[in-house]
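[1] I need the structure of the sequence given here:
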Amino acid sequence: MIHTLLPLLCLRLCAGQDLRRDGSLPRPSLRAWPSWMVPANSDVTLRCSMPAGEVDFRDIRFALRKNNVPLNVSPDSPSGLAEFHLSDIQTSDAGEYTCEYRTGSPTRRSLPSDVLLLLVTGALPKPSLQAHQKGEVTAGENLTLQCQQPSHVTKPHMFALLKKGTSTPIQLQGPVGMETDFSLPSVTGSDTGAYSCVYYQPRAPFYASEPSDDLTISVTDSPGATPTDYTSGNLIRLGLSALIMVLMVAFLVEAWWSQRRSPGGPGPASSTHRSASCPGVGRGDDEYLVQQDLLSLYSWKPTFPASPGQDAGFLLPVRFTGPDGRTERTHLTHVGGLDKYLKLQHLTG
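    Got it, this is the predicted structure:
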């Protein structure tokens, strides 16, 4: 059993075919460019393409059929693709088209493609198109467009909604009596444009009407709505501002920390000196020191003013009280340095 299956599996992989039980090849696809609904005297290209990677034969031939009748049309055939060019088409060219392909050796034929309906407009009088809403339409609203065929055309038809700038119909609808409604829900700015509609026969002879007169639809933003691009721009600006603030704070902290760690910055007080604190200041770096060896000559206690300045080099008036209660006045100069010493400038008695 295994010996029987292996050759079949190898044949399938080597040939690259997706063969059906009846020996047929997979069906191709058929597309019309620029559209399957065009005005008379237009040029249309029908493109027939094989499924990608499923068939690996060099000798491939394509065929085109209209209403199941083969057409004597020679296609351009790049690898796995055939293009059938129809020039200056007329109402008689409208119909149902399919394509297929076959291999030369061994000879096998594919299933036909799905049906492509090709319509040529202009054979029937044009319909009318109108909007249920009057005036401008606000974004987010639902818009209904009604297409109505002429009153003297009694047979119901299929309807198609067209938009200028779009090659194919954007909606298809069956009739409700002699008219139909096309619904555009939650319209946006992209729905702004010129619309028209046609009606057509989906069966032979496949007549299609002239397009209706254009109906221009203008969609405006809802009141108070902020355009998305403005909101995004504001968010970007806020983010950049926050980043700049963070960088500025980081630079300031770095500068302050570098000053503290520099040789001329503040540091711990030497054990050979006695501190004389200023009332209301005297915390950590705000503490002012008086040289112990100078004060010990007089054994006097210094008294500082309530709020001295803090810049290096300022003169600070100080009053010294001696052991006998005698008071002397002098000035101390703040010279900064490692311990922020206050140097005795002069002593008057």
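[2] only C-alpha atoms for contact and neighbour calcs from this point on.
    Will do.
[3] how about the strands of the stretch 101-250 of the chain, start to end?
    Assigned strands in the stretch 101-250 of the chain, in chain order: 108-109, 116-124, 128-131, 137-138, 143-148, 158-163, 171-173, 179-184, 193-200, 208-209, 215-217, 219-220 (criterion: DSSP state E, counting those that start in this stretch).
[4] ranges for the helices of the chain?
    With DSSP state H as the criterion, the chain has helices at 2-15, 228-261, 292-295.
[5] would you mind listing the buried residues in stretch 157-167?
    Buried residues in stretch 157-167, defined by neighbour count with 16 or more other Cα atoms under 10 Å: 157-163.
[6] what sits against the closest residue to P51 other than its chain neighbours?
    Across the structure, with Cα to Cα, 6 or more residues apart in numbering as the measure, the residue nearest P51 apart from its sequence neighbours is P28 (6.0 Å). In this structure, P28 makes contact with 48-51, 99-101, 110-113, judged by Cα atoms under 8 Å, 6 or more residues apart in numbering.
[7] could you also give me the structure for this second sequence? I'd like to compare it with the first:
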Amino acid sequence: MKLLLVGTKKKTSLTVLSVIGLCLWQGIKAQTGLPKPDIFAEPSSVVAPGTNVTLRCSALQSTSQELLFTLSKAGSPGYPHPEKTGSEARFSLPSVKVRDAGSYSCFYSERRHAKGKSETSETLDLVVTGSLPRPSLQALPSAKVSLNGRVTLRCVRPVKPSLGSVMFMWLKAGTPEPLGRALQQSQRWANFTLPSVTVQDAGSFRCVYYEKTVQPRASEPSEPLYVCVTGEKGTRLQTPS
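    Now for the predicted structure:
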């Protein structure tokens, strides 16, 4: 099919060429751009004060190029890694304090090639517990659950202090990262549901909440709640070792 635009032939040709050029440039940029890295916290992103934490920024693709990684924290300047590294950099936070809590991200660039910096990683919230009163944790309808049954873990924070946006998290012993998160604007409680319980779901659970601010305060963890999984005749099923 031939498209004829009367009286605007030269202008149309230039416009079409401009659009083609823009598309080609965007395609080249997409092919040569550096993918965003992953960011992890060790031993966990939820820690008590005084814990030694390492934030790992890892490029998703291995490379022989020297990379320069930069760690960013919301409300603070970037922290370039002092050394050129391979596909990963580690940023140490010794004996963390409440002021170290916050939202972290990272990016990297290649030393020898002018490709600019990578996309920025997803955000990692580092939570340092102990500044707010502990919540309570309850299992609904019961902490004793039949195999393939359903249980809801409800985390409830105290009435005081009055807070704005609050993030709730559920933790399980032996699992370094939170099982789930829920943001609440005004409600004092949030639910986390295990819809079809398996033997592996048995164990000790806690919950924590923290403010969604640039310098967040976090609660003490709740008292532990043990979820027990039972068989058809009500016998307790042991988690395989």
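[8] taking the centroid of structure 2, which residue is nearest it?
    Structure 2 has L124 as the residue nearest its centroid, 4.4 Å off, counting by Cα atoms, centre = their mean.
[9] alignment lookup: it to structure 1.
    With TM-score structural alignment defining the correspondence, L124 of structure 2 maps onto L116 in structure 1.
[10] now do the contacts for its match.
    Contact partners of L116 of structure 1, counting by Cα under 8 Å, 6+ apart, are 30-32, 36, 96-98.
[11] ok, of the residues you listed, which come out buried?
    Among the contacts of L116 of structure 1, those classed as buried by 16+ other Cα under 10 Å are 30-32, 36, 96-98.
[12] now, these that are in strands?
    When strands are assigned by DSSP state E, the members of the buried ones among the contacts of L116 of structure 1 inside them are 30-32, 96-98.
[13] same list (the buried residues of stretch 157-167 of structure 1) but as a markdown table, adding distance to G80 of structure 1.
    Putting those into a markdown table (distance: Cα to Cα, whole Å) gives the following:
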| residue | distance to G80 of structure 1 |
| --- | --- |
| H157 | 37 |
| M158 | 34 |
| F159 | 35 |
| A160 | 32 |
| L161 | 33 |
| L162 | 32 |
| K163 | 33 |
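[14] and the two most separated of these?
    Set against one another by Cα to Cα, those have their most distant pair in H157 and K163, with a gap of 19.7 Å.
[15] I170 of structure 1 - how many residues pack around it?
    For I170 of structure 1, the number of neighbouring residues by other Cα atoms under 10 Å comes to 12.
[16] excluding chain neighbours, what is closest to the aligned residue in structure 2 for I217 of structure 1?
    Using TM-score structural alignment, the equivalent of I217 of structure 1 in structure 2 is V227. Nearest residue to V227 of structure 2 in three dimensions, chain neighbours excluded: A143, at 4.8 Å (Cα to Cα, 6+ apart).
[17] gap between the one you found and G180 of structure 2?
    As for A143 of structure 2, its distance to G180 of structure 2 is 18 Å (criterion: Cα to Cα, to the nearest Å).
[18] more neighbours: those two, which one.
    Using other Cα under 10 Å, the more surrounded residue of A143 of structure 2 and G180 is A143, with 17 against 13.
[19] residues contacting the more buried one?
    With contact set as Cα under 8 Å, 6+ apart, A143 of structure 2 has these partners: 151, 225-228.
[20] and if we set it to 7 Å?
    Remark: with contacts taken as Cα atoms under 7 Å, 6 or more residues apart in numbering, A143 of structure 2 is in contact with 226-228.
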